[in-house]
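Chemist: Build me a structure from this.
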Amino acid sequence: MASTDESAEHASHEYETKWLRVWSERPPVRFDISRADPVTKVYNLVEFPYPSAEGLHVGHVYTYCGADALGRYLSMNGRHVFQPMGFDSFGIHTENYALKIGEHPKSVTDRATANYRRQLGRVGANWAWDVELRTDDPAYYRWTQWIFLKLYEAGLAEKREAPVIWCPSCLTVLAFEQVDGNRCERCGTEVTTKVMKQWFLRITAYADKLLDTLDDLDWPELSKRLQREWMGRSTGADVVFEVQGDPEVRLTAFTTRVDTLFGVTFVAVAPEHDYVKTLIERAANGVEVAEYVAEVAQRVGADRYTNIGGSGRPGIVTDVMAVHPLTGRQVPIVVADYVLAGYGTGVVMGVPAHDERDHRFAETLGLPIVTVVAAPEGEGVTDGAYPGEGALVASEEFTGMGSAEARTAIAAELQARKLGGAVTRYRLQDWLVSRQRYWGSPIPIIYCDRCGTVPVPESDLPVELPEVAEVRPTGTGLSPLAAVPEFVNTECPSCGGEATRETDVFDTFVESSWYFLRYPSRDHTEGPWDPEVTARMLPVDIYAGGREHTTRHHLYARFVTRALYDLGLVPFPEPFKRLRLHGLLIKDGAKMSKSRGNVVNPDEYIDRVGADSLRTYLLFCGPWEEGGDFTDRGLHGIVRFNGRLGALVRTATSGGPGADMRRIDRAVYKVGKDIERLKFNTAIAEIMSLTNWLRDERKRMTADQWDQARRTLVLLIAPFEPFLAEELWEYLGGDYSVHQQRWPAYDPRALVEDEVELPIQINGKARGTVVVPADSAQDDVVAAALKVNSVVDALGGATPRRVVYIPRKIVNLVV
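Modeler: As a prediction, the model looks like this:
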């Protein structure tokens, strides 16, 4: 005989299949962009997925079902919700998988996208499939190329030679943001560095705007903090060191502690710095320097910056000398692995007495250490250095000044000597967007021997990605497209002469930096977006995303939108009015991973328990913005609850004398407010509590009361359980569809409770509860509490010497 759970699961599969078919034929909620009202519309957006071969991850379902629950609730409250879906279908991840199985990236992407679309349909979310987009569609990336050309015309896109991070497995450059420690975030391979000509978008030109406007955003404080730290604005000073015997060379270091300038005992340059080539020629140990530079090319990023000498020699001291800008003293130039070409200027003034990294470096290589800031009494050094502030010593005319005063004075002196001065610098680097791969949008640039770099005319867009058989990266620093003569060889748009195309493609983050602008104008062919539609529909009202995208996708989208705004192409400077980050799901107390065998496959669970039970459990197992622990036991608790709820709604009543229905009003209010705050777990808990109350009170209700109570309960579950709600609404004889109904109204007067149950504490420890009138005075509450048997026993005859009473919340007796 089938268990109750099995029967409920079988029934859910039947009605979910039924309603998917009905909704496909007669969509209950459809957004009409042509009639969108900017006052009532809600652009409810989730980050679109890249369609991997593994299929939809449960983390996607977690995020998407939360956004869908909010969208359905808003629809029931008279808002017109636009909830599109598409696919971030270009990129290294898909291409690497295609190469692994020996298949073309396009066929892999087509198959994976079809599977994602099937899975996304099964979860019952109200997607606006009529505006679905794919970033590998030429009709889409035509406009990615157009945006790039607009940025190029504005001086915000440039090709230049620079040290770049290279993945020897993916055989392409990576942006600094795509490196995890010293490994490629995609494949896990240890990365190296190369000097190559690459395309960059000049996001650094927008650093101040992006930083200064963060406070105005309705974003989580975590997002704002991470972006601030990533952009890393620092106020300090540039210090220019001339090079002995090489008057044309000036090495500029940036420091936030120019008060320590008199403690400089060496000048360190990054192995990738332009001057190193000259240094190799000039230094007596130039061969050793060259060998060291080749050695350091195998170490990248955080590994070099934090682990001085941990993976080999920390640096090489040369006999080429830099000249101190204020004293004229000569100090050696060293090549150091902890100096990164991408940070600041690629030059560091070494002050080992007052910087921990400089101190470790100097001790390792036997360089002098000179104290120039005296630590206040009671403060010690850290790792042999004193990094704090104090009075200057051994600093010529600045001796005796405090650090703050000295910074201003020394910066002014450098300014006067034209050897530096006060300046603001940033950790943020320009956005490296070119990739030496196949599966991406071609960069729309042509090279002509006569005309130089020439943008592809707008009328010739898109530059389509050719379908070729061999897409494997070459590892030569050139894209596979470089081996396709019919793609490479072209005519110069300016002079008509022979020319060649750029063969690199865009990084996938370029495609996703503007996709939200395209959804409402997906079928518009005269531009990337329809200006009139865009003015009504954007910016995005609420964006559900992941923390991992804070310093990449979210930042890139802000930059691109602000640039387009400044160019007069969009009427708003920020892309997302409101951003919320979903939490992290774990499974049985551990992070999900294939190696642990605890990855939750949405298809398997929908097959087992149905989409509604999976949706509801995901949103119930923890606060949506924090995450939760997924357990099969907890999931089956939801399955059982759904069975009880369905049975209760289908239960008739002969009619009782009448019940106090204010409990329902309170539930309607609380569930609605919790959904608005994305507190889905507590909203569901309230529905469970209401369900129990209805079961207990049913026989007291009149027939009309019971009918209204059942309808209200079904409406409350509709945002979370769209299939079950539709099935039960039909059972109750409601008009199609439950998702076209208004959210239940409540009587505000019912929110004021006559009585409250207060927890009683003694010295902060729970000892019982007491029911008192809601408006009770403190003396009356204490008198009632002192009559509770468990409190009497706990006091043991003692008299409270103090009372802490929070009305309607708690009473604490202190003895």
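Chemist: hey, let's count contacts and neighbours off CA atoms from now on
Modeler: Fine.
Chemist: Tell me where the stretch 651-800 of the chain has strands.
Modeler: Under the criterion DSSP state E, counting those that start in this stretch, strands of the stretch 651-800 of the chain are mapped to 755-762, 765-773.
Chemist: by how many degrees do the last one and strand 755-762 diverge?
Modeler: Yep, that's strand 765-773 we're talking about. Using axes from the mean of the first three to the mean of the last three C-alpha atoms, to 10 degrees, the direction of strand 765-773 lies 150 degrees away from that of strand 755-762.
Chemist: And this one, please, so the two structures can be compared:
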Amino acid sequence: MQERYDFQDLERKWQQAWERDNIYGVTVDPNKEKYYCLEMFPYPSGQLHMGHVRNYSIGDVVARFKTMQGLQVLHPMGWDAFGLPAENAAIKHGVPPAQWTTENIANMRSQLQAMGLSYDWDREVASCYPDYYKWTQWLFLQLYKANLAYKKKANVNWCSSCATVLANEQVVDGACERCDTVVEKKALEQWFFRITDYAQRLLDDLDKLPGWPDKVKTMQENWIGRSEGAEMDFALPEKKGDFEKIRVYTTRQDTIYGVTYLVLAPEHPLVEELLQNNNREEEIRAFIRKVLNLSDIDRTSTDIEKEGIFTGHYCLNPLTGEKVAIWIGNYVLVDYGTGAVMGVPAHDQRDFEFATKYNLPIQVVIQPEGIPDLVAEDMDHAYDEDGILVNSGPFNGMKNREALAAIATELEKDGKGTRKVNFRLRDWLISRQRYWGAPIPIVHCATCGEVPVPDEQLPVMLPKDVEFKPSGESPLRSREDFMNCQCPSCGEPAQRETDTMDTFVCSSWYFLRYCSPKNDDEAFARDDVDYWMNVDQYIGGVEHAILHLLYARFFTKVLSDLNLVGVDEPFENLLTQGMVLMDGAKMSKSKGNVVSPEEIIQRYGADTARLFILFAAPPERDLEWSDRGVEGAHRFLQRVWRLIQAYQEPLRDLSTLMLPHLDASTLNREDKELARQIHYAVKKVTEDVGNRFNFNTAVSAIMELVNAMYLYKEKVPQEKQNLPLFKDGLARLVLILAPFAPHVCEELWKSLGGSGYVHQQPWPTYDEKALVKDEVEIVVQLNGKVKERLSLANGLDVETLKSQVLANERVVALLGGKNVVKVIAVPNRLVNIVVK
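Modeler: As a prediction, the model looks like this:
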């Protein structure tokens, strides 16, 4: 064993050994219990950041711990490699996206390997390689054949200067990020997946996920947004084109008699009909253009000022027959509900503010019980609590909640409405008018129409040598060798679909490909996924709590319905780690507060980086970066190194690494305390890592053990030290520290005489008997105030405890002859003496 802790040398040494012996490669083993540990695969940006280090260090500890517990652990890594940044790099630097991505993958792979992560690199996948996106295309076709993939017109972000559709992330302050042209909304044919067909199951099956954080399940529940209400028809006095009525969805049909206006989304198809021969057409169109420049998020934000414009037209209330003004508003979305909402300003704050702003009528229809009646003219805010219906025709006097069903029945009886369950969730728009993505495997034929590409013709290859033109148009449109093809159905000339798939499609099934990464005949083998799935522990940022997780759940349910997999939920347990902060802010290049993992590894070693980031905070909380904390982690590893270095010679002749049995009766007081500290640390780390993922407290327990072993070393003369026990403690120390600091522990394991790799050893056990103290600390109180602490025998009964405390000379001195009124004793904890 070297005298100095040379982390650079030993980390390189053990990484080469692990790779040479492929110790992290795993196969299906029906005789062993499996464990699938997975961190969300990264976009290959080229550089790891501290958020990556935290995510992957957490997963690595779990994977190594489960391996040492005897499970067959699958721990893979790959790359979410399609997407916009590669195209932007191509435009900016003239580097082909494929080259840029491949170089970044190579760089990030070497960075991950430098961290000593226990990945099975034989299972590496990249979504941009044909052997992967062939199966992404195949899965698209399975959804297409199941009528779950379809094409329809949808509003998209359109840049007239670049003549292209922009993703939301390409729109900055309402303008194109490339040319600063104001972005417009434009209706184009787009591909969708029918995720709404699974809305109820996606909601219900959240109950199957007790291993997910409640906050994530709540976020998904809110995104799916199930509501129960009614759809009702507001008739138009005069037919407008094909429209005779406006259908409205509401959860508050109890307020139908309080409707004083109705608001349409600017994109509502009726709007164009209402603008015909309208003397305010230009003014209304200007308002619509303004609204359409806002994102959906901005339009639905609670902070945005609600704005609208009157169309000059009216519809009729389905129950009263009264005229209701039709407005267009900035807060209504065409693809939520029906694209039309009814305004009830007396009982909805948003509607109240809108009505007050535009001087619209306010009609009270719910009166609170037990207080003076509401008067519309005197209201300064909406009354949105429950109460008794008024001004509501035959429903007057009913409690409003009871009237919900009664009014829905009335609407259905007259054919003016129906009960309806609605979801906020919209179908998943997967089309991207970009180049760097998986081509959608559809051919457009003048004779046959829309034709899916046959399985045997997959993959539809993405050309690598493309030219990005200043127009911003996808290069695929100008590649005749890509565009032009034969119709698979009739053999006549046809054209390929030039849209590519949203990268969320790639990440919605990658965990299945890891099960059969080299399979050329299937996306995944059923036997493999039946063994490995579902993922036992999934780890990633909370920013993916909605879309990625929702889409992965949807894909898994579809594949289960198609009998391609045997599970209908992909991730059994989920851990969403917090961010890494510096000075209270997320690390960001723009803020100049980024710490490079490479710099930390170069200066202190990967083990130090891992240990600090796991010790500094519980994994689900944000972590504040601390240079002092990093230095402290490094000093601790040096301290462990020096401790084992100091015992190289004394322990040399001891062949037994760990004691098979611990006989406490043969140990003196100091040895018993050392044994207790050893076995307590093993117990604490086992429980904290295995049950709670409290890595910070696990590391703290290891540090306490090291302190206890140094104390024993200093207090007990070497000739009196129990060296077999001490060596047992060192071996268990190395084993429980190994998942956190794998490189140094490999070296220390060898120096202690251990055989094989440290992570191929069984996880150490602990002896409950060793945890029992001979003596415990008893707190002595006088009239409830702590006055003394005594060390007494463990397990004394109440009466014996009282008598020994009262007989103690220090306690006698405290009492000073005072009259003892009462003595209260709690075994092994305290004695409270009540005196006068």
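Chemist: Got a TM-score for the two of them?
Modeler: Counting by TM-score structural alignment, normalised by the length of structure 1, the TM-score of this superposition works out to 0.91. Behind it: 799 aligned residues with a C-alpha RMSD of 3.5 Å.
Chemist: quick revisit: out of the strands of the stretch 651-800 of structure 1, which comes closest to residue 289 of structure 1?
Modeler: Put simply, out of the strands of the stretch 651-800 of structure 1 the one that sits nearest residue 289 of structure 1 is strand 765-773, at 68.7 Å, with distance taken as C-alpha to C-alpha.
Chemist: ok so, going back, give me whichever of the strands of the stretch 651-800 of structure 1 is most buried.
Modeler: A comparison of the strands of the stretch 651-800 of structure 1 by mean neighbour count, using mean count of other C-alpha atoms under 10 Å, puts strand 755-762 on top with a mean of 18.
Chemist: Show me what it is packed against.
Modeler: Helices and strands in packing contact with strand 755-762 of structure 1 are listed as strand 765-773, helix 789-795, strand 810-814; criterion 3 or more C-alpha pairs under 8 Å, 6 or more residues apart in numbering; DSSP states H and E.
Chemist: Now the shortest one: buried residues?
Modeler: Judged by neighbour count (16 or more other C-alpha atoms under 10 Å), strand 810-814 of structure 1 contains these buried residues: 810, 811, 812, 813.
Chemist: Name the helix or strand for the nearest residue to residue 8 of structure 1 once chain neighbours are set aside, please.
Modeler: With C-alpha to C-alpha, 6 or more residues apart in numbering as the criterion, residue 8 of structure 1 has its nearest non-adjacent residue at 5.8 Å, and that residue is residue 643. Residue 643 of structure 1 belongs to helix 632-649 when assigned by DSSP states H and E.
Chemist: what sits up against that helix?
Modeler: Surrounding helix 632-649 of structure 1, the residues in contact under the criterion C-alpha atoms under 8 Å, 6 or more residues apart in numbering are 4-5, 8-9, 609, 613-614, 616-617, 621, 688, 691, 695, 710, 728.
Chemist: Kindly recompute the last result at 7 Å.
Modeler: Applying C-alpha atoms under 7 Å, 6 or more residues apart in numbering, the set of residues contacting helix 632-649 of structure 1 from outside is 5, 8, 609, 613, 617, 691, 695, 710.
Chemist: could I get the strands of the stretch 651-800 of structure 1 as JSON lines with distance to residue 39 of structure 1?
Modeler: Formatted as JSON lines, these follow (distance: least, C-alpha to C-alpha, whole Å):
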{"stretch": "strand 755-762", "distance to residue 39 of structure 1": "40"}
{"stretch": "strand 765-773", "distance to residue 39 of structure 1": "43"}
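Chemist: Adding distance to residue 206 of structure 1, write the helices and strands packed on strand 755-762 of structure 1 out as CSV.
Modeler: Supplementary listing: these in CSV, determined by distance: least, C-alpha to C-alpha, whole Å:
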stretch, distance to residue 206 of structure 1
strand 765-773, 55
helix 789-795, 64
strand 810-814, 51
